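Trainee: Model the structure of this input:
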Amino acid sequence: MEVNCMEEKILAAAKELFMQYGFDRVSTTQIAKKAGCNQALVHYYYRTKPKLFQKVLGMELQIMFEQLLDIPKGKETLEEKVERIIDIHFSFLEANPDFPLFIFGEMRDNTEAFIIFREEIKSYAGKFMSDLQMVIDQQEKECGVRMINAFDLIFNILSLNIFVFLFKPFVGTIWELEEDRTKEIMAERKRNIKEIVISSLRIA
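Mentor: Purely as a prediction, here's the structure:
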């Protein structure tokens, strides 16, 4: 029990520090200090900093993609599936609000962390996109939805969702809004995103 607890503390400390400072600016010494253990223990559990980062990232992405990969299998309409995709990704960002800025920074600097992130995404994305495209093609014939490439559909969703979280700090500070009001605005934005994306699928 204590072993699992310490492993979880190390993961939590690593996630917080990586998101705050970036992969290259965090050492295993800092992670150990924040987790309340020695550096040797960090290396004992996770070997290297890249492997530790991969574990942190993998845990977060696995939760999201396990839900996403189930969506094409369901019997819902394409519009209902799109709503679920938006909900799942939006919830991921709510749980990890610093993630977009972190990844953009790592991508800009082309760090080892971004390479790990890219490979993790590729391990899931191929099957998800392929399965989603099959759903789109089928419902285009049966339900008359607008023809769209799965990549374009997901690109639209990611762009709209991510921008909301990049802009969120301005919403709260510039307009001096209370936290409850900020949450209401975020919920409103999610509803608007669903309307925008679903409207793009309908043939006028």
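
Trainee: drop to CA atoms for contacts and neighbour counts, all remaining ones
Mentor: OK.

Trainee: Tell me the spacing between the residue nearest to R84 when sequence neighbours are not counted and T77.
Mentor: In this structure, R84 finds its nearest non-sequential neighbour in I71, 7.6 Å apart by C-alpha to C-alpha, 6 or more residues apart in numbering. Distance of I71 to T77, given as C-alpha to C-alpha, to the nearest Å: 10 Å.

Trainee: And the strand or helix carrying D180, what's buried?
Mentor: Using DSSP states H and E, D180 sits within helix 179-201. Neighbour-count burial for helix 179-201 flags 182, 185-186, 190, 193-194, 197-198, 200-201 (criterion: 16 or more other C-alpha atoms under 10 Å).

Trainee: now do stretch 74-90
Mentor: Buried, per 16+ other C-alpha under 10 Å, within stretch 74-90: 78-79, 81-90.

Trainee: In the chain, where's the longest helix?
Mentor: Counting residues, the longest helix found in the chain (DSSP state H) is helix 112-143.

Trainee: Next, the angle helix 179-201 makes with the following helix or strand past that one.
Mentor: Next along the chain after helix 112-143, taking DSSP H and E as the criterion, comes helix 150-174. Going by axes from the mean of the first three to the mean of the last three C-alpha atoms, to 10 degrees, helix 150-174 is angled at 160 degrees with respect to helix 179-201.

Trainee: Please generate a structure for the following sequence too, so the two can be compared:
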Amino acid sequence: MSPKEHKQMEQLIIESAEDLFMEKGSASTSTTEIAKKAGCNQTLVHYYFRTKEKLFQAIFERKIKAFLTVFEDIGNMDLPFEEKLKRIIDNHFELISVNSRLPFFILNEMTTNPSRIGILKEKFAPMATNVYSRLDSDMKKAIQEGKIRKMETLELFITILSLNISVFLLHPILKEVLDLKKEKFREYARKRKKQNIEIILNSLTPEKRGNYEKKVFTRIGIDDRSLPSCPDKPGRVPDKSSGALSLDTTVGADRKSPELLSGRSQYDVYAPFDPVG
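Mentor: Below you'll find the predicted structure:
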């Protein structure tokens, strides 16, 4: 065979093996089945990949890398945090959409062969660390600027994965129980992607409690017991007539003001906010 034909045969074996691994799992797939599907003899499968495990590893690593690359490429873009997040959720969803059996594949292989986790960690640790660190840095900056509420990066990461993946994990059940046709599911998936973006962005909105927003004030020589309680949230509101309280931080801030002066103490209150503005 020419070099081009060798490359084509290798790719055909990979595609055939991927279909079978996705459908049956690696343990239930034989090299004989892979060769038959690829239209070659078993010897060629071993020639290109030596063992079934090495063939599986090549496919598994390629899929994991595709997932990480989505986060890495967008994370390196010079974009506002909200726009980055939208693109990450959108691209991650689309990646699963064109590889709808991938979530089952990964979960099954990780569960039945836990040693694969260690192999992947060794191979992709630098890339995964870079992806996570960049997202963590962007989140902390957005929190510091008051653009999003305080949230752990891991919490956000898991939320994105679970919301996007669950759509496709449930597909086989919905298909059978609700007789959900392919086109109908695609329509549902398109809507669900938009909803996932909205759900995640809304979950990051700076915290609002009832009709009150949390603000931080400095108290100057005043007995806080003289301040009236907020009607629908335990706490205090500023006594405007006394002029004893001054606003220290921006609306929606959960952090204490770094500008606390000597002799003053800080005071958390819930003050009315304009839901429109």
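
Trainee: quick one: the helix holding D180 of the first structure aligns where in the second structure?
Mentor: Using TM-score structural alignment, the residues of the second structure aligned to helix 179-201 of the first structure are 182-204.

Trainee: what about the residue nearest the centre of the second structure, distance to I34 of the second structure?
Mentor: When C-alpha atoms, centre = their mean is applied to the second structure, the residue found nearest the centroid is I160 (2.9 Å). According to C-alpha to C-alpha, I160 of the second structure and I34 of the second structure sit 34 Å apart.

Trainee: In the second structure, what residue corresponds to N96 of the first structure?
Mentor: For N96 of the first structure, the residue aligned by TM-score structural alignment is N99.

Trainee: Which secondary structure state does its match sit in?
Mentor: Three-state call for N99 of the second structure (DSSP: H, G, I helix; E, B strand; the rest coil): coil.

Trainee: State the number of residues packed around it.
Mentor: 14 (other C-alpha atoms under 10 Å).

Trainee: just V135 of the first structure next, same as before
Mentor: V135 of the first structure, neighbours per other C-alpha under 10 Å, totals 20.

Trainee: That one and E79 touch, don't they?
Mentor: No. Counting by C-alpha atoms under 8 Å, V135 of the first structure stays clear of E79, with 10.9 Å between them.

Trainee: coming back round to it: check contacts around the residue nearest to R84 of the first structure.
Mentor: Neighbouring residues of I71 of the first structure by C-alpha atoms under 8 Å, 6 or more residues apart in numbering: 81, 84-85.

Trainee: So which of these belong to helices?
Mentor: 81, 84-85.

Trainee: Alignment lookup: M59 of the first structure to the second structure.
Mentor: By TM-score structural alignment, M59 of the first structure lines up with R62.

Trainee: Just give me the neighbour total for its match.
Mentor: Neighbour tally, R62 of the second structure, other C-alpha under 10 Å: 11.

Trainee: That one: which element?
Mentor: helix 52-75.

Trainee: Buried residues in that helix, which are they?
Mentor: 52, 55-57, 59-60, 63, 65, 68-72, 74-75.

Trainee: Looking at the residues you listed, which one is closest to E5 of the second structure?
Mentor: Nearest to E5 of the second structure among these: L55, at 18.8 Å, using C-alpha to C-alpha.
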